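Asks: A structural model of the following input is requested.
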Amino acid sequence: MLDLALFGFFAILMLLGLRRPFIWVLAYLYVDIVAPQKIGWSILPSLPVSLIAFLAAFGGWLLLDNKKGGCFTFRQALILVLLLYCGMTTIMADFPEAAQTKWSWVWKALLFAIFLPLTLRTRLRLEAAALFMVLSAGSIIISGGIKTLLSGGGYGTLAALVQENSGLYEGSTLSTVAIAIIPLTIWVARNGTIFPASRWTMGFALALCFAALLIPIGTQTRTGLLCIGLLAALTLRSVKYKFVYMGLGALALLAAIPFLPASYTERMSTISNHQADQSASTRLAVWQWTVDYAKENPLGGGFDAFLGNSFTYSTRVVVDEGGSREVRTEQITEEARAYHSAYFEMLGEQGWPGLFLWLWLQGLGLWQMERIRRRYRTSDDPQEKSWRGLATALQHGQLIYLLGALFIGIAYQPFVFMLIGLQIGLMTLVSRRITARKEEDRKERLASRRAANAGMSGDPDSAPA
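Replies: Sure, this is the predicted structure:
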């Protein structure tokens, strides 16, 4: 039954796209986020669902969709340069087979990020894309939240929809995305026109946000806890009564602590002492190895270049001997350990040029969203207030991602590049609105000038006899 339901939903999206080709773009968003072919067991797993949606989205836009209003921006050019550079390093990769495997999905994520803004010509399309992203990610988040409430979860054991530990279903990645999407969820509920703001939409949004906050508990990831802290700090920018908000937040935290699983609080306690935690010690050692590797290979080693690493580090362990506890230092040797950071992932795989391009792309997004926020800070126009709210949501989501990316290798995470696509689409719409407003002002000034010139030339009826 589940397999038929998934196939039926996908088939309906494909059929609706025959009338409105943009729906195929939404279908690809759904497929790339949820991966229904991994959830089903019969029909969808036997079909190249992702490829079908990918080709339909591009083909529908190229052959059937209206191109009016679309434009190619500087950030899209940056993504294109990054795509070409990744292709070059893949050809010269240290581990060609592993690099080809990662390249097989990275190029689609980057290409779709370039393509998506071209289709977001109107506010309705931008809102629809944001809605599909929220609901698609929400289907995973809600499942994980329910399982957390029922079982408490566990590190590496919380299975949301599928029993898999990769992509968006990986615990730390899901925790980061779940918290990053909260601002966008609230914006869709407050400003949506597809599902207008009401008690029902806001109630669903709040429930989804609650489920998102449960994900870091269910996955027991320290990254998720840090992301929640950053979200709380960023929310201070928007609330009117900041001290009341801080007080309520502190009370909510104190009230929640007794209900947290003991395994969760024990794992979170290792944040303050990395030497007592082997995972944190491994991260630091990998990062040091990556910096040394980049000194010798400034152009990077291609995807999965970490497979060539080998290093030794010291960690502290507590040993029980006859009822007494003793702290000892052990030497641990590791090989082929992943980067555990998007920043070092870019540095090791794409070298300094790739890291620079990636940071430039991220920094431009933060700056452009801040420009929109400041431009419409005092505006009373509903449309402009909505744009400001969306810019804030996308900026906060990106900041949360950049924090989580410090500790997870998610430099090419497709969902994040979709967020970047939304940022580019929003900036394009706002720029078009600003240009139209300037053109209107220019025409008004020209009309006023002509009227003034006509008055100065004199009126024959009013001239003295």
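Asks: please make it C-alpha for all contacts and neighbour counts, starting now.
Replies: OK.
Asks: who are the neighbours in contact with residue 271?
Replies: Going by CA atoms under 8 Å, 6 or more residues apart in numbering, residue 271 touches residue 222.
Asks: how near is it to residue 77?
Replies: 39 Å (CA to CA, to the nearest Å).
Asks: now residue 350
Replies: 17 Å.
Asks: and the two? Which one has more around it.
Replies: residue 350 (31 against 13; other CA atoms under 10 Å).
Asks: mind giving me the packing neighbours of the helix or strand containing the more buried one?
Replies: Assigned by DSSP states H and E, residue 350 falls within helix 342-375. Applying 3 or more CA pairs under 8 Å, 6 or more residues apart in numbering; DSSP states H and E, one finds that helix 342-375 contacts helix 74-91, helix 278-296, helix 382-404, helix 414-456.
Asks: could you list the buried residues of it?
Replies: The neighbour-count check on helix 342-375 (16 or more other CA atoms under 10 Å) flags 342-352, 354-355, 357-358, 361-362, 365-366, 368-369, 372-373 as buried.
Asks: equivalent analysis for stretch 304-317, please.
Replies: Buried, per 16+ other CA under 10 Å, within stretch 304-317: 304, 305, 306, 309, 313, 314, 315, 316.
Asks: let's see this one next, to set against the first:
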Amino acid sequence: MRDILIMSIVFAAAFAALKRPWIGVMLWTWLSIMNPHRYAFGFAYDAPVAAIAFGATIIGLAATKERSSPFKGTAVALFVVFMVWISLSTVFGLDPSDDYWQWNKVMKVDAMILVALMLLHSKKHILALTWISAGSLALLGAKGGLFTLTTGGNFRVWGPPGSFIEDNNEFALSLVMAIPLLRFLQLQLTNRWGRHAMSATMLLCAVASLGSYSRGALLAISAMALFLWWNGKNKLSVGLVLILAVPLLIAFMPDAWMGRMSTIDNYQEDESSMGRIAAWWNAWNIAFHYPLGVGFNAARPELFERFSPYPDMVHAAHSIYFQVLGNHGFVGLFVFLSIWISTWRSAGWLRTQCTKIPEAAWCVDMGAMCQVCLLGYAVGGAFLSLAYFDLPYNVMVMVLLTRVWVQTKGWLREPAYVPGWKNIPGMARPVLPKPPVPIKRYV
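Replies: Have a look, this model is predicted:
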């Protein structure tokens, strides 16, 4: 039954994407982030759902006239340069044939980011992308949070099998990044119960991230909480909530969780931490000897033998920075960092330039929450390998599309929508301008 439901949604959305290709972007985002087919038990598990979504979207893109240039900001130009550079580092790497599958996977993700920039342009599209991106993780986070609560935190929470976020650490960071996006959506709701439901969902996502036993996610959510407190208006009330809530959540977790978190200070005694350090030294030294990079696999025994002080600890980088550095060299890392610096600046532009525009009040929230999301990615990503995951690039798309919407005064060309939960695309009711009242003339 689950297989039939998933495939029915995929085929229905793919068929709709032939005429409205922006729907195909949403289908791809749902499949890529949530991986619902990996929770099936039959034919849907290995079905080529991503290929179906990709093919239908590309066909729709070729047929539609409602497309524009994807170059909507400096971050996009840097993103394309990054795509070219990682392709070069793969072709001239140590084993191009072995790295091809990973390059192909990353290129498909990146290609759909460009397609999204070409097809999405309205407020409805931006909100739809945010709902799909955050909502996909919210469903998994709510499930994981309930599992953590019912089991007393004695078992780890894992992500969708066979996905970018299958590992407990990567899954935890993705949930942490989803929380600010959920907060943005909550700020757009006017229904009291809807706002309460969103609060509960965010809390469950936080619990699930703790239940993953990820130290990187703990650091990321701590940095995000501090950033929100520092930039918030009600520092006293927010500070009191944090002071009360954090100890309660930590006290709920078992001794095994406390023991793992304590290794942040005693990293020399933790094998996993030392494996990371070995991989970081390996990546650093690789970058000096291979300016173009070695391709997508820097965790090779022969490289650790040459470049790591711990040659027996062959380990993945577990850091977006050292992952890119080892794979694509200093140039690749510079371009990668430049993408996020540019995106951060665009989000800051939304926070400062839209405060005096009533129609763009939601854009202020978008800029602020996307900055919080990027901060979580920057801090948590220092200890996790998620350099090629969709979600951060979706955040880039949200920020750039929102900025273009403001600069082109999108509120003048689009109908206003009833606020609240009806903002969900497809359910919103446009508020049409009232017809002019005829003037009565008396003779």
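Asks: what's the TM-score here?
Replies: The TM-score (TM-score structural alignment, normalised by the length of the second structure) is 0.86; 412 aligned residues with a CA RMSD of 2.6 Å.
Asks: contact partners for the equivalent of residue 158 of the first structure over in the second structure?
Replies: Under the alignment (TM-score structural alignment), residue 158 of the first structure pairs with residue 157 of the second structure. Counting by CA under 8 Å, 6+ apart, residue 157 of the second structure touches 144, 147, 148, 168, 208, 209, 211, 212, 213.
Asks: hang on, residue 157 of the second structure in a strand?
Replies: No - applying DSSP: H, G, I helix; E, B strand; the rest coil, one finds residue 157 of the second structure to be coil, outside a strand.
Asks: what ranges does the second structure have for its strands?
Replies: Taking DSSP state E, the strands of the second structure run over residues 416-417, 430-431.
Asks: relative to the first structure, which residues correspond to the last one?
Replies: Read that as strand 430-431 of the second structure. Going by TM-score structural alignment: strand 430-431 of the second structure matches no residues.
Asks: thinking again about what came up before, if we go to the first structure, which of the contacts of residue 157 of the second structure are intact?
Replies: Counting by both residues aligned by TM-score structural alignment, their matches' CA atoms under 8 Å, these that remain in contact in the first structure are 144, 147, 148, 168, 211, 212.
Asks: need the contact list for the last one.
Replies: Applying CA under 8 Å, 6+ apart, we find residue 212 of the second structure in contact with 156, 157, 158, 168, 169, 171, 172.
Asks: mind redoing it with 10 Å?
Replies: Residues near residue 212 of the second structure by CA atoms under 10 Å, 6 or more residues apart in numbering: 144-145, 148, 153-159, 167-173, 218, 257.
Asks: so how do I select the buried members of these in ChimeraX?
Replies: The buried residues among the contacts of residue 212 of the second structure can be selected in ChimeraX (16+ other CA under 10 Å) with this line:
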select :144,145,148,153,154,156,157,158,159,167,168,169,170,171,172,173,218,257
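Asks: which members of the contacts of residue 212 of the second structure occur in helices, if any?
Replies: 144, 145, 148, 168, 169, 170, 171, 172, 173, 218, 257 (DSSP state H).
Asks: I'd say the first one and residue 160 touch.
Replies: No - between residue 144 of the second structure and residue 160 there is no contact under CA atoms under 10 Å: 11.2 Å.
Asks: what's residue 221 of the first structure aligned with over in the second structure?
Replies: Residue 221 of the first structure maps onto residue 214 in the second structure, by TM-score structural alignment.
Asks: cool, and residue 414 of the first structure?
Replies: Using TM-score structural alignment, residue 414 of the first structure sits opposite residue 390 in the second structure.
Asks: from residue 365 of the second structure, how far off is that match?
Replies: 22 Å.
Asks: between these two, point out the one with more neighbours.
Replies: Comparing residue 390 of the second structure with residue 365 by other CA under 10 Å, the one with more neighbours is residue 365, at 23 against 19.
Asks: does that one touch residue 232 like I think?
Replies: No - counting by CA under 10 Å, residue 365 of the second structure does not reach residue 232; the two are 12.0 Å apart.
Asks: quick one: map residue 146 of the first structure onto the second structure.
Replies: So residue 146 of the first structure corresponds to residue 146, using TM-score structural alignment.
Asks: neighbours of residue 247 of the first structure, how many?
Replies: 11.
Asks: over to residue 149 of the first structure?
Replies: Residue 149 of the first structure - counted by other CA under 10 Å - has 14 other residues nearby.
Asks: and it, what is it in contact with?
Replies: Here residue 149 of the first structure is in contact with 211, 214, 215, 217, 218 (CA under 10 Å, 6+ apart).
Asks: what about the second structure, which of those residues hold up?
Replies: Among those, the ones whose aligned partners also touch in the second structure (both residues aligned by TM-score structural alignment, their matches' CA atoms under 10 Å) are 211, 214, 215, 218.
Asks: residue contacts, the residue lying closest to residue 146 of the first structure once chain neighbours are set aside?
Replies: Excluding the flanking residues, the one nearest residue 146 of the first structure by CA to CA, 6 or more residues apart in numbering is residue 211, at 7.4 Å. Listed by CA under 10 Å, 6+ apart, the contact set of residue 211 of the first structure reads 138, 140-149, 178-179, 205, 218.
Asks: now do residue 48 of the second structure
Replies: Per CA under 10 Å, 6+ apart, neighbours of residue 48 of the second structure: residue 37.
Asks: residue 384 of the first structure - nearest residue in space that isn't next to it in sequence?
Replies: Ranked by CA to CA, 6+ apart and with sequence neighbours excluded, the top spatial neighbour of residue 384 of the first structure is residue 376, at 6.0 Å.
Asks: distance-wise, check the residue lying closest to residue 215 of the second structure once chain neighbours are set aside relative to residue 250 of the second structure.
Replies: Excluding its sequence neighbours, the residue lying closest to residue 215 of the second structure (CA to CA, 6+ apart) is residue 261, at 6.0 Å. Between residue 261 of the second structure and residue 250 of the second structure the computed distance is 10 Å (CA to CA).
Asks: these two: who's more crowded?
Replies: When residue 261 of the second structure and residue 250 are compared for neighbours, residue 261 comes out ahead with 16 against 13, by other CA under 10 Å.
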